[in-house]
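Colleague: show me how the following folds:
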Amino acid sequence: MSNNYQALFANSFDTFKVFDNLTLSEISITPTNSPKTIWQILNHIIMWQNYQYTQLKNIQQHIELDEEATWIDDQNPSDQHELNNALVTFRNQHQQLAEKISAFDSNDLYINQKLKLVQDLSVHLSFHVGEVILMRRMVGTYPLPHQMKEFLN
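Modeller: Below you'll find the predicted structure:
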């Protein structure tokens, strides 16, 4: 018996368009004292989501991840093409996750572990999306709260 778990997590991977149409000039502006750049955060999210997706596919085996290794040293992409490629990878991961979640079966012996992984993915993404929103707002490249409704349409 399959359930529609995709509906359960329908907005869990919402990025509030924080990465949509991101340009090289926007990504290279980093607020003073930021511990990481948007580029580093984006790459960290991609590596983390890849790890979590691999865990979902291989739920019976625990795979270790060195979180420190998911943070790259490069503070900015070399060009717009590199940034665009990372954004495509990021979006493709979300599509793969949606497909994987839609195939969840409530009779699966590992369903609780899978649901926990999806919850962890959602929380992790939410944390970093919040960071990027704040960073972009601080430098004036993302709408303020009162501008969000129009921006999200």
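Colleague: C-alpha only now, for contacts and for neighbours.
Modeller: Will do.
Colleague: mind listing the strands for this structure?
Modeller: With strands called from DSSP state E, the chain shows none.
Colleague: got the buried residues for the top helix by length along the chain?
Modeller: Ranked by residue count and defined by DSSP state H, the top helix of the chain is helix 111-138. Neighbour-count burial for helix 111-138, counted by 16 or more other Cα atoms under 10 Å, picks out 114-115, 117-118, 121-122, 125-126, 128-129, 131-136.
Colleague: roughly how far apart are the nearest residue to W39 once chain neighbours are set aside and T141?
Modeller: Nearest residue to W39 in three dimensions, chain neighbours excluded: N76, at 5.5 Å (Cα to Cα, 6 or more residues apart in numbering). Applying Cα to Cα, to the nearest Å, the value for N76 to T141 is 16 Å.
Colleague: equivalent analysis for E64, please.
Modeller: According to Cα to Cα, E64 stands 36 Å off from T141.
Colleague: who's more crowded, the two?
Modeller: T141 (17 against 8; other Cα atoms under 10 Å).
Colleague: check contacts around that one.
Modeller: Counting by Cα atoms under 8 Å, 6 or more residues apart in numbering, T141 touches E26.
Colleague: roughly how far does it sit from Q95?
Modeller: Distance of T141 to Q95, given as Cα to Cα: 26 Å.
Colleague: second input sequence below; structure requested for side-by-side comparison:
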Amino acid sequence: MSESNRAFGQALVKSLVGERGHLPIARALPDITVELAGKRMEGAPYTIYQLLKHMSYWQNFLLTYLDGGKPQLPSSVEESWPSEGEPESEDEWQLVIKQFLQGIDKAISYSESMQLDETLTHFPTETKAGILRNIASHNSYHLGEIVLLRRLFGAWPPPGGGYPA
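Modeller: Here you go, the predicted model:
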């Protein structure tokens, strides 16, 4: 692996984890209760639960390309948003968080091990780096919405503080 590939991979890792620009994503989620995850804010189109499920949907969709697969494109972006506004239980909510963070770990592993300028078999106009950058930017965008909802609900900062480490 070239030095430039390694350096870019490390930049992607920082973006995937959340560094300098915002709180590390793993610190913004674990203390969210099942009640807070499903709480509705007047005027907000979705709950924290719906945001994280949507983030997971697209993260898994894009990781499928990096796994060598070809994900099924939804007929509408609405399919990537859950209709239910809250998790059924604390166990379900914890599983949603765990699976999302496992996807981040997988993306980090790919950032550190793949030849990032290679194109994808099932998406030849995109590189592996482009997919990883898309995951990082999409997650960062929606993490900002989660943080905003937490602030509006008076559930901020998380334990350990609300600013980048």
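Colleague: skip the chain neighbours and tell me the closest residue to the residue most central in space within the second structure.
Modeller: Closest residue to the average C-alpha location of the second structure: N139 at 3.7 Å, with Cα atoms, centre = their mean. Excluding its sequence neighbours, the residue lying closest to N139 of the second structure (Cα to Cα, 6+ apart) is M55, at 6.1 Å.
Colleague: what is the equivalent residue in the first structure for that neighbour?
Modeller: Taking TM-score structural alignment for the superposition, M55 of the second structure sits opposite I45 in the first structure.
Colleague: shouldn't its match be in contact with V123?
Modeller: No: if you go by Cα atoms under 8 Å, I45 of the first structure and V123 don't touch, sitting 11.5 Å apart.
Colleague: hang on, the earlier thing: let me see the contact set for the residue nearest to N139 of the second structure.
Modeller: Residues near M55 of the second structure by Cα under 8 Å, 6+ apart: F100, H138, N139, H142.
Colleague: same question for S56 of the second structure.
Modeller: With Cα under 8 Å, 6+ apart, S56 of the second structure has these contacts: Q99, F100, G103.
Colleague: now do the same for the second one: its match in the first structure.
Modeller: This points to F100 of the second structure. So, by TM-score structural alignment, F100 of the second structure is matched to F90.
Colleague: look up how far D66 of the first structure lies from its match.
Modeller: Counting by Cα to Cα, the gap from F90 of the first structure to D66 of the first structure is 20 Å.
Colleague: same thing with W48 of the first structure?
Modeller: Separation of W48 of the first structure from D66 of the first structure (Cα to Cα): 10 Å.
Colleague: who has more neighbours, those two?
Modeller: The neighbour comparison of W48 of the first structure against D66 (other Cα under 10 Å) goes to W48, with 20 against 8.
Colleague: for the more buried one, which residues are in contact?
Modeller: E67, T70.
Colleague: what does stretch 116-133 of the first structure rub up against?
Modeller: In this structure, residues lying in contact with stretch 116-133 of the first structure by Cα under 8 Å, 6+ apart are S12, F13, T15, V18, I38, I41, I45, Q49, Q52, Q55, L56, Y142.
Colleague: go on, stretch 30-41 of the second structure?
Modeller: Applying Cα under 8 Å, 6+ apart, the set of residues contacting stretch 30-41 of the second structure is 46-50, 85-87, 89-90, 93-94, 97, 149, 158-159.
Colleague: now do stretch 61-81 of the first structure
Modeller: 23-24, 27-28, 36-37, 39-41, 43-44, 47-48, 51, 55, 83.
Colleague: between those, which sits nearest D108 of the first structure?
Modeller: The closest of the contacts of stretch 61-81 of the first structure to D108 of the first structure turns out to be Q55 (Cα to Cα; 15.2 Å).
Colleague: wait, what's in contact with that closest one?
Modeller: By Cα under 8 Å, 6+ apart, the residues touching Q55 of the first structure are Q61, H62, I63, L117.
Colleague: thank you kindly, that will do.
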